[in-house]
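A.B. asks: requesting a structural model of the entry that follows:
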Amino acid sequence: MTFAKTLVATSVLALAAASAQAKDTIRVAGNFATEHSSSLAMAKFEEELERLSGGEIDVNIFPAQQLGGAAENVQAVKIGAIEMMWVGTAYLTRTVPELEIIGLPFQFPDRETAFAIVDGPVGAALDAKLAGEGMTSMGYMELGFRQLTNSKHPVESVGDIAGLKIRLQPNETHLATFRALGANPVAMDVKELYSALEQGVIDGQENPFAIINVAGYAEVQKYISNTGHFFDFISVVSNKKWFDKLDADKQAMVREAMATAIAYQRELAAEQDAAGLAKLEDAGMTYSPVSPEFAQALRDATAGVAAETKARLDPELVELLDAETAKIGM
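C.D. replies: Sure thing, here's the model as predicted:
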C-alpha cells in the first residue's frame, strides 16, 4: 500500500472512530416481559429516536430484567449507571413518596381519568419531585387496573381475602390497603414473584390481566377476580445529569420519540388488557367476577387508607389533586 493510500485509510478509520465517539448511547432498562405493551413501546422509542437523530443517538433496550430487578434499576438510574428505565411507579415511591398520591385505592373510574390527572398539573408537580431526586420524568405509560389472584380459593367477598398472603409492590399505600382488607401483604420485587408463587411461599399476587398473562402466573395461580383495586402507571425516567448534558436538539428528539412511544403503549395496553382475561381462563384459571355489592364492600373497607395517605403527603400536592379531580367531575 502506498503512503497516500495508507494516509487515506488511516484518516477514514480516525473519522469513523471520532463519529462513534460522538454518538450518544442510551441504555434503557425494564423489568417487563419482552411481549408486554411497554417493552414493545420502548422498541418503538428506539426506532423513532434513531430515525429522528439520523443515527446520532444509539438506543439499547434491555427488557425482562436483563439489567436487574425493578428496585435495582431505580438505583442504577439514580446514580447514572444506566441512562433510562421504565418501571412501575410504585417502585419509585420509596424515593419520592408523593407518587403515592396517584396510587390510592379505587381512585380512578377509568383509564381516561387516570391519564387526565398524570398528564396535567398533578403529573407536573410529581415530575418536579422526581427531578429533586436526580431523575427526569419522560412520561407515564399504563400499567392498568390491578386484579387479585391466589392459589387457595375463589375470592367473592372481603372475607375471602382475609388471611391470604399476597405479594405487593413496595408501596406503603398498597400495603395498607390490603391490611385493611384483612390480608397479609408482603412487599417483594417482581423478579422473585414467580418462584415465590410456585413454591407456595405466598398465596397470591395482584397485577393487571395483561401482566398476569405474559408473566405466566396462570401456571402457578388458580383463581382470579376483577377487583380493580388500583389503577397503576409505568414511569419512564432518565438520570437527570445525563439528560441535562444533552444539547437542546437531542433533548427535544428524546422527548418527541418518547411521546410517540407512550401514545402507542397506552393504546396497545388497553387492547392487551381486554384480551388478557380470556387468555387466562383459557389457560385454566377460575374467574370470579366482582359483584356491585362486593365492589362496594371493598371500597368501604379501604375508605380510610386514602385519607391516611393524604395526611402524610405534601398538603399543597393534596390540594392540587383535589382541585384537578373536581375539575373533571370525580
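
A.B. asks: when you work out contacts or count neighbours from here on, use the C-alpha atoms and nothing else.
C.D. replies: Will do.

A.B. asks: all strands of the stretch 101-250 of the chain, in order?
C.D. replies: 135-145, 147-150, 165-168, 184-187, 204-207, 223-225, 231-239 (DSSP state E, counting those that start in this stretch).

A.B. asks: identify all contacting residues around the shortest one.
C.D. replies: Translated: strand 223-225. Residues from elsewhere that reach strand 223-225 (Cα atoms under 8 Å, 6 or more residues apart in numbering): 147-156, 285-290.

A.B. asks: most neighbours among those, please name it.
C.D. replies: Neighbour counts for the contacts of strand 223-225 peak at T149, which has 30 neighbours (criterion: other Cα atoms under 10 Å).

A.B. asks: thinking again about what came up before, tell me which of the strands of the stretch 101-250 of the chain lies nearest to E56.
C.D. replies: Proximity to E56 (Cα to Cα) singles out strand 231-239 among the strands of the stretch 101-250 of the chain, at 18.4 Å.

A.B. asks: contacts for that closest one?
C.D. replies: So strand 231-239 is contacted by 77-80, 82-90, 103, 106-108, 111, 114, 134-146 (Cα under 8 Å, 6+ apart).

A.B. asks: what do you get for stretch 187-202?
C.D. replies: 31, 65, 69-71, 165-171, 175, 203-204, 217, 220-221.

A.B. asks: to check against the first, give me the structure of this:
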Amino acid sequence: MTLFKTLLTTSAIALIAASAQAKDVIRVAGNFATEHSSSLAMVKFEEELERLSNGEIDVNIFPAQQLGGAAENVQAVKIGAIELMWVGTAYLTRTVPELEVIGLPFQFPNRETAFAVVDGPVGLALDEKMAAEGMTSMGYMELGFRQLTNNVRPIVNIEDTEGLKIRLQPNETHLSTFRALGANPVAMDVKELYSALEQGVIDGQENPFAIINVAGYAEVQKYVSNTGHFFDFISVVSNKKWFDGLDADTQAMVRDAMDTAIAYQRTLAAEQDAAGLGQLVEKGMTYTEVSGELAAALREKTSGVAADTKSRLDPELVTLLDAEIAKLGM
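C.D. replies: Predicted coordinates for the structure are as follows:
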C-alpha cells in the first residue's frame, strides 16, 4: 500500500472511531465483495442486532476493503480501532499460528465435517489462543473448498502445477503445500490480487468458486480446476477488551445475532458455491475436472506438509484435533 493510501485508511478509521460511542455503535470491517455470502450475512447481523436491541445498538458495516485490506483489518481489531471484522482465517495465522491446524491440505472430506471440528472442542481451544492475543472469536463462516485457476495451462497432470506463480494467503501451511507441488507461491493481500493477475505479475490464484466469480477473476484468468486442496473458514472476530466491556445482556444479544448471521451464511455459501462454477464457465473460463488419479497424486505429494505443520504447533491441540478427527471417522 502507498503511503497516501495508508494515511487515507488510517484517517478513515480514526474518523469513524472519533464519532462512535463505545457501546452503542459497532463497526464491522471485511474485505469480501458486497454480494459475497459473508457480506450479506453481516447485513443480517446488523438487522438482527438492531432488532434485538430495539434500535439501541447501531451496526455499521464496511465490506469490500472500505477500511483497508485483510491484514490491516486484523491489526485494527487487535488495537481496538474497530470492534469487529470478518476475515479469511488464514490472515490470522501469523498472529495465532495454531489456526493452521484447521487449514491442512486435503483435511476435510466435506463442509459438514469441517464445521463439526470448528464448532466442537478444537474450536474452543482455538478461541482460547485468540483470546490470548486480544481477540474474541464469534464463530466461523464458510469460505469453502479452494480451487486453482491460472493463465498458463489446464491442470491435468501432477506436473502441470510446476513452475506456476500462484498467489496464496499469508499462511505458512498453504505456502508449503504449493511449494511441495512445485509451484512458486506468493503471499499477497487480496486487495492486490486482481491487478497482479491482470498485469501478469502472477500466473494464478486459488479461491472457492463463489469468490472467483464475485471477485471478477474470470476476467483475468483462463483455466479453472476443482482441486479442492483446502477447506477454508472465515473467522468473525472482535476486539476482546471491547467485548469484555459490554454488559452481559449486550454480549448475549451480539452473540445471538451473530449466531443467526453465521447459520444464514453457511447455507447461502453452499448455494453460491454450487452455482459458482457454472457461472465461471459461462463467463468464458475453461474448466478441467480433476481426475481420481490426479487427486491421489496431489494428496501424496503434499502428504508431508500436515506432519510438518503439526510438529510446529501446541502438542495438546494436535492431540485434540486427531481425537476429534478419529471420532468423526475421517
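
A.B. asks: before we move on, back to that, quick one: which of the strands of the stretch 101-250 of the first structure is nearest A16 of the first structure?
C.D. replies: That would be strand 231-239 among those, by Cα to Cα, at 28.2 Å.

A.B. asks: superposed on the second structure, where does that closest one end up, distance-wise?
C.D. replies: In this overlay with the second structure, the average offset of strand 231-239 of the first structure from its partner residues is 0.1 Å by mean Cα distance after the TM-score superposition for the first structure.

A.B. asks: what angle do that strand and strand 135-145 make?
C.D. replies: 160 degrees (axes from the mean of the first three to the mean of the last three Cα atoms, to 10 degrees).

A.B. asks: what residues are up against A29 of the second structure?
C.D. replies: When contacts are counted by Cα under 8 Å, 6+ apart, A29 of the second structure touches 61-63, 65-67, 73, 82, 84-86.

A.B. asks: rerun at 6 Å
C.D. replies: Going by Cα atoms under 6 Å, 6 or more residues apart in numbering, A29 of the second structure touches 62-63, 85.

A.B. asks: what's the answer for A90 of the second structure, then?
C.D. replies: Listed by Cα under 6 Å, 6+ apart, the contact set of A90 of the second structure reads N171.

A.B. asks: tally of neighbours for the closest residue to K279 of the first structure other than its chain neighbours?
C.D. replies: Nearest residue to K279 of the first structure in three dimensions, chain neighbours excluded: N213, at 7.0 Å (Cα to Cα, 6 or more residues apart in numbering). N213 of the first structure sits with 23 neighbouring residues when counted by other Cα under 10 Å.

A.B. asks: do A71 of the second structure as well
C.D. replies: Neighbours of A71 of the second structure using other Cα under 10 Å come to 19.

A.B. asks: tell me which element it is part of?
C.D. replies: Per DSSP states H and E: A71 of the second structure is located in helix 70-79.

A.B. asks: next secondary structure after that helix?
C.D. replies: From helix 70-79 of the second structure, the next helix or strand downstream (DSSP H and E) is strand 84-88.

A.B. asks: now find how far off-centre that following strand is within its chain.
C.D. replies: 8 Å (Cα atoms, centre = their mean, to the nearest Å).

A.B. asks: ok, and what's touching the helix or strand L298 of the second structure falls within?
C.D. replies: In this structure, L298 of the second structure sits in helix 292-301 according to DSSP H and E. The contact list for helix 292-301 of the second structure (Cα under 6 Å, 6+ apart) is empty.

A.B. asks: what comes up buried for the helix or strand that that helix is followed by?
C.D. replies: Sequence-wise, the next helix or strand downstream of helix 292-301 of the second structure (DSSP H and E) is helix 303-312. Neighbour counts over helix 303-312 of the second structure (16 or more other Cα atoms under 10 Å) mark 303, 305-306, 309-310 as buried.

A.B. asks: out of those, who's nearest D247 of the second structure?
C.D. replies: Distances from D247 of the second structure to the buried residues of helix 303-312 of the second structure, taken by Cα to Cα, are shortest for K310, at 38.3 Å.

A.B. asks: give the contact list for G163 of the second structure.
C.D. replies: 183-184.

A.B. asks: how about 7 Å then?
C.D. replies: 182-184 (Cα atoms under 7 Å, 6 or more residues apart in numbering).

A.B. asks: E56 of the second structure: which of these is nearest?
C.D. replies: For these, the residue nearest E56 of the second structure by Cα to Cα is N184; the value is 50.6 Å.
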